[in-house]
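**Student:** Sequence plus the predicted model coming up.
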Amino acid sequence: MKYLLAIYENPGVWDGVPERVRDEARHRFVEAISASGEVLGRVVLGDFSHGAVVQVRDGLVWITGCPLAGREEHLVGCYVVECESRERAHAIAAMIAGAGGGGLGVEVRPIVSSAGAGV
């Protein structure tokens, strides 16, 4: 079964953490999980302040910047994994949270349909 692991962080969660330490934690996770062959893809998103929300109302297109700016957590990236069970997907998600430290959550959702990019 395929799962999307959507990673959320609080802005500033990495403040005060040296970039080297951050990168090492992420690298250890990517190395460990890539060796299992369960990762089909990953996406790292740019800063949320560069995003936009597009809505159509009564035929008019509305574009607002800084999506969900009032929220404490923002989507920062995701992994697509293929594993034998929901429990295994949860275990992989827990590894992500462990690599990231506080202020982070990982939403696990089954993928019911996918196309392109090997996913």
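**Tutor:** Cool, got the structure. Numbers count the residues shown, from 1 in each chain.
**Student:** all contacts plus neighbour counts: C-alpha atoms, from now on.
**Tutor:** Noted.
**Student:** Tell me which residues of the longest helix along the chain come out buried.
**Tutor:** For the chain, the helix that runs over the most residues, judged by DSSP state H, is helix 19-35. Neighbour counts using 16 or more other CA atoms under 10 Å place 25, 29-30, 33 of helix 19-35 among the buried residues.
**Student:** take the one below as the second:
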Amino acid sequence: MKYVVMIFRSVDRVWTADDDAALDRLMRLEQELAESGELVSSEGLRPPEDGRIVQIRDGQQVVTDGPFGEAKEQLAGFFLVDTLDDQRAQEIAGRVSVAVADRVELRGTLISEGMPDELR
């Protein structure tokens, strides 16, 4: 089953040497997961001010430059993993959490698990 481990970051946080160390830990974990065959993809994301909202209004594409909203935290990166079970996904999420020294969010994907009837 596939899972997304989402990494968040405070929007006003300044990059420090601790972040360099966290990045090194994440890169080592990424390599380990690639070698085990569990890594599907992982990426860090550009800051919110580089983002855009793309939507269709009255049949026309409308693009709005970021940043968006008043959120104190923004999605900073993710790991997409394919594991045998939920327990292994939680173990990986725990390791990502340790690497970034902060909480992460873990979610299973719908397609790999099967779309629940209530979401159809």
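**Tutor:** Received, thanks. Fair warning: this is a prediction, and the values are worked out from it, not measured in the lab.
**Student:** re earlier: other SSEs contacting the longest helix of the first structure?
**Tutor:** If you count contacts as 3 or more CA pairs under 8 Å, 6 or more residues apart in numbering; DSSP states H and E, helix 19-35 of the first structure packs onto helix 86-100.
**Student:** Now the helix it packs on on the second structure. Mean distance?
**Tutor:** When the second structure is superposed, helix 86-100 of the first structure averages 1.2 Å from its matched positions, counting by mean CA distance after the TM-score superposition for the first structure.
**Student:** Please enumerate residues in contact with that helix?
**Tutor:** With contact meaning CA atoms under 8 Å, 6 or more residues apart in numbering, helix 86-100 of the first structure is reached by 3, 5, 22, 25-26, 28-29, 33, 81, 83, 104-108.
**Student:** Among those, which one lies nearest to Leu60 of the first structure?
**Tutor:** Glu107 (32.0 Å; CA to CA).
**Student:** So the closest one is in contact with Glu73, correct?
**Tutor:** No: applying CA atoms under 8 Å, one finds Glu107 of the first structure not in contact with Glu73, separated by 11.8 Å.
**Student:** Compare these two (neighbour count), which wins?
**Tutor:** Each of Glu107 of the first structure and Glu73 has its neighbours counted (other CA atoms under 10 Å); Glu73 has more, 17 against 14.
**Student:** quick one: that one and Gly12 touch, right?
**Tutor:** No: assessed by CA under 8 Å, Glu73 of the first structure is found out of contact with Gly12, at 10.2 Å.
**Student:** And Val62 of the second structure? What does it align with in the first structure?
**Tutor:** Superposed on the first structure with TM-score structural alignment, Val62 of the second structure falls opposite Trp62.
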